[in-house]
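S.K.: Have a look at this fold, sequence not included:
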């Protein structure tokens, strides 16, 4: 008689927990793949050339530069300087940093969604984020937009965690992270009202609320000199148009959908249907946390930039609100799950949304997708045909916002 040895059987709850722990990693990998695909094809353009130019300078040169222009990008340039110490300043080598930042942000969306809602909502929101046109644009743009998304969502994750732990040192760390995030993107300070909602609806005690308020106030106070200094460089955004009828389209379409009208209409239909049907997966204070947090995260920064633009100087531009994209993905993911009910239904709706966003995704990856600029093509021609002693004549009289010729030679330092 022989005994057959059977492999140990893991408890069902332990296996399910293990699968849940991989959700952020899987969604992050999907998001990175989507953003990185075709990232080498579009030509570099003015803003990306500015990033390469600034980030390949010495620390002393960079410090002098941000004293005159681009102070709001100083921390990002410093981080990219470290990136270029490892990766080449090519189209793909530069944009890979943003694709990885999108993956980090997508993982954060899943983690935050799981903190304040269900696993299904968290994964759905993460996948919405991965295919959202504003995200697929930021994921192949060598600027701080993708990194600001990651900073915003993980700062919110930390805020919710701190509210539930209730330890003073958590709030000290939160203050340091909030100040650092503001140095990365000055508009990230506008996420504070959303965090007030998170703390209030997370079941915090009055003591915890006071600790959060002290941390947020301390961070805001610490970065005030920096914010005041950046006011002296507002001349750099004089090209932004005054508010007008076009602003409605910018807010409703371009802010999250780039130039994808089908994706905007599809998302609008989902949000409207959820509102009309009142289909929310939970009720009470815990059930309100996600929608109220997301709406505050979206509405306050948008309204603030619009109000400042109307009353003082125009600063509203759709891509400047990229750090609110995680909130929109969470809200849309919640509505999709509430309406679809089943996982199969959720998968179908997500697939339809991805299909609606596909034409714009492909357009983003065209050779001249970035404002029709051809810096890379010019660099390729020079690289193929230039000989020692040749001269390069640049006509800087062509006007754009600002002139496109000035940073041309910085776009591809290898040529």
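M.R.: Looks like it arrived, so ask away. Bear in mind the structure is a predicted one, so any value in this text is a computation, not a measurement.
S.K.: From now on I want contacts and neighbour counts done on CA atoms only, so please keep to that.
M.R.: OK.
S.K.: Now find how far off-centre stretch 210-220 is within its chain.
M.R.: Distance of stretch 210-220 from the chain centroid (C-alpha atoms, centre = their mean, to the nearest Å) equals 24 Å.
S.K.: which outside residues touch that stretch?
M.R.: Applying C-alpha atoms under 8 Å, 6 or more residues apart in numbering, the set of residues contacting stretch 210-220 from outside is 163, 168, 171-172, 174-176, 178-179, 189, 192, 199.
S.K.: Now restrict these to buried residues only.
M.R.: Taking 16 or more other C-alpha atoms under 10 Å as the criterion, what is buried in the contacts of stretch 210-220 is 163, 171-172, 174-175, 178-179, 189, 192, 199.
S.K.: now, which of the residues you listed sits nearest residue 358?
M.R.: Distances from the buried ones among the contacts of stretch 210-220 to residue 358 were compared by C-alpha to C-alpha; the smallest belongs to residue 189, at 32.6 Å.
S.K.: Please name the residues that touch the residue lying closest to residue 294 once chain neighbours are set aside.
M.R.: Taking C-alpha to C-alpha, 6 or more residues apart in numbering, and ignoring the residues beside it in sequence, residue 294 has residue 327 as its nearest neighbour in space, at 4.6 Å. Residues in contact with residue 327, defined by C-alpha under 8 Å, 6+ apart, are 293-295, 297-298.
S.K.: Filter these down to the ones in helices?
M.R.: Using DSSP state H to define helices, the subset of these located there is 293-295, 297-298.
S.K.: what's the closest non-adjacent residue to the residue nearest the centre of the chain?
M.R.: With the centre of the chain defined as its mean C-alpha position, the nearest residue by C-alpha atoms, centre = their mean is residue 149, 2.7 Å away. Counting by C-alpha to C-alpha, 6+ apart, residue 149 lies nearest to residue 323, which is 4.2 Å off, once chain neighbours are set aside.
S.K.: Take this one as well and set it beside the first:
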């Protein structure tokens, strides 16, 4: 059986049996270059709401960042602190803040190629790296100023170091492996689900069970180091209260986004099936080197998503982005079947893969398919607002738009705010009381007010007292002079009743197509 081959008898190349530098370069550089090229293709689309949080947090001072982390997003604290000096030095442009994710995706492609080369042979490494680099799901997170691409990179590195503890067990190899897990957990706690996959790998390998004791010691030490972060994260669980228990359609959606499209599901299924059939027949010297690939990659692909899906039936925590660290395993498994095509014709499936993935890549790079268009909202403000205009946010966390594109909002007065988000240690700041908000908005010196809210306009009894006071004051003392709708946002300009305005350029127009973009 392929899953019970002895570790000691495995013919996979070991760390000390490294191929030549030229071979390594030919294996890892093309995938890294492809991932970098795709990452630099249209990286300047508008920030979306989660990225707006990143921008808002990293623009704060270090003490303010720590004040924020004590209340929210502690699990992303390391990521915010990594990006803080970049924002201070280079600004908060889209490409600037996404470039670390682009580099991480290129490094992941190279590391995936290295891992497949180490376990099998150079062409398998090249195929695995290219499959990962060309994956739309990988490219999606290369274009986000969020930690998922970096977490995936660290997951591959941790898996390489885990392999080192199997091939050359020593105190040093376990220390390196443990250190990589600590760093991985600091970037994204959910990525540590790969540790369970590593445990499954040890139990599948004959001889692997003898290494369980040092593995448990290492993982226990890692958990001890990360315990404070885990404790804080548990107190902030309300941040994911919007999640719901996943259903079967979520499993189907995960298959689609991992593969890249419905057509690519069949491609990946065919490649993996071909690899499994050939491996089970143990056909030739090459196939004798693949059992470790299956023992390593199959749990890596299946265990983290399955674990989170099951946990989320009781405590909803599942989102496809939280298990993106399993995508390299899919590339590893598919590379087994792809590279069994005779001669140089094994490149044909890779060309087919690229052709099938191209529509998904092009769709991801159209602004109209983005989940938010915060930059367009900022452009509307820049074009139509006048110095001294006021702005009201509904609800308070819509201030993230102004955090993402602050230049457009500098000329506006935030009339309902008492304490800034940075000082309050949150995303929306602290607003005035409902009575004070009514008083401020009915001040006769205030003639034009902008209301920034979601695409769905909430009114009436669904509003809390604070937000009801905003709408009540605006509708009693002002009239609508224009409304602009962009994806996920609505901007309304209110002018005080009886006050004339020359700005009639807005006519209740929608700037993007109807419907939801279906972001992960």
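M.R.: That came through, no problem. Bear in mind the structure is a predicted one, so any value in this text is a computation, not a measurement.
S.K.: Can you calculate the TM-score here?
M.R.: Taking TM-score structural alignment, normalised by the length of the first structure as the basis, the two superposed chains have a TM-score of 0.85; 388 aligned residues with a C-alpha RMSD of 2.6 Å.
S.K.: Throw the ones in helices among the contacts of residue 327 of the first structure into a markdown table and include distance to residue 312 of the first structure, thanks.
M.R.: Written out in a markdown table, the entries for those read as follows (distance: C-alpha to C-alpha, whole Å):
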| residue | distance to residue 312 of the first structure |
| --- | --- |
| 293 | 28 |
| 294 | 27 |
| 295 | 25 |
| 297 | 23 |
| 298 | 21 |
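S.K.: Now list the buried members of the residues you listed.
M.R.: Burial by neighbour count, judged by 16+ other C-alpha under 10 Å, picks out 293-295, 297-298 from these.
S.K.: Just the closest of those to residue 30 of the first structure, please.
M.R.: Among these, and counting by C-alpha to C-alpha, the member closest to residue 30 of the first structure is residue 294, at 22.9 Å.
S.K.: quick one: what's aligned to the closest one in the second structure?
M.R.: Matched to the second structure by TM-score structural alignment, residue 294 of the first structure sits across from residue 297.
S.K.: pretty sure that match is touching residue 333, no?
M.R.: Yes: under the criterion of C-alpha atoms under 8 Å, residue 297 of the second structure is in contact with residue 333, at a separation of 6.5 Å.
S.K.: Let me know how buried residue 388 of the first structure is, in neighbour terms.
M.R.: Neighbouring residues of residue 388 of the first structure were enumerated by other C-alpha atoms under 10 Å; the total is 5.
S.K.: Next, it: secondary structure please.
M.R.: Classification of residue 388 of the first structure by DSSP: H, G, I helix; E, B strand; the rest coil places it in coil.
S.K.: my guess is residue 155 of the first structure contacts residue 175, does it?
M.R.: No: contact criterion C-alpha under 8 Å: residue 155 of the first structure and residue 175 do not qualify, at 10.0 Å.
S.K.: Need the overlap of contacts for these two.
M.R.: Contact criterion C-alpha under 8 Å, 6+ apart; residues shared by residue 155 of the first structure and residue 175: none found.
S.K.: Next, count neighbours for residue 235 of the second structure.
M.R.: When counting by other C-alpha under 10 Å, one arrives at 13 neighbours for residue 235 of the second structure.
S.K.: Just give me the match in the first structure for it.
M.R.: In the first structure, the residue matched to residue 235 of the second structure (TM-score structural alignment) is residue 232.
S.K.: Might you report the residue contacts of its match?
M.R.: Per C-alpha under 8 Å, 6+ apart, neighbours of residue 232 of the first structure: none.
S.K.: repeat that with 10 Å
M.R.: Residue 232 of the first structure is in contact with 67-69, 71, counting by C-alpha atoms under 10 Å, 6 or more residues apart in numbering.
S.K.: which of the residues you listed count as buried?
M.R.: Of the members of those, the ones counted as buried by neighbours, 16+ other C-alpha under 10 Å, are 69, 71.
S.K.: Pick out the most distant pair among the contacts of residue 232 of the first structure.
M.R.: Taking C-alpha to C-alpha as the measure, the contacts of residue 232 of the first structure reach their widest spread between 68 and 71, a distance of 7.5 Å.
S.K.: Which neighbours do these two have in common?
M.R.: Here residue 68 of the first structure and residue 71 share the contacting residues 230, 232-233, scored by C-alpha under 10 Å, 6+ apart.
S.K.: Residue 360 of the second structure and residue 131 of the second structure: what is the separation?
M.R.: In this structure, residue 360 of the second structure lies at 14 Å from residue 131 of the second structure, with C-alpha to C-alpha, to the nearest Å as the measure.
S.K.: For those two, work out which one has more neighbours and name it.
M.R.: Under the criterion of other C-alpha under 10 Å, the comparison of residue 360 of the second structure against residue 131 puts residue 131 first, with 29 against 17.
S.K.: Skip the chain neighbours and tell me the closest residue to residue 160 of the second structure.
M.R.: Spatial nearest neighbour of residue 160 of the second structure, chain neighbours left out: residue 115 (6.7 Å); criterion: C-alpha to C-alpha, 6+ apart.
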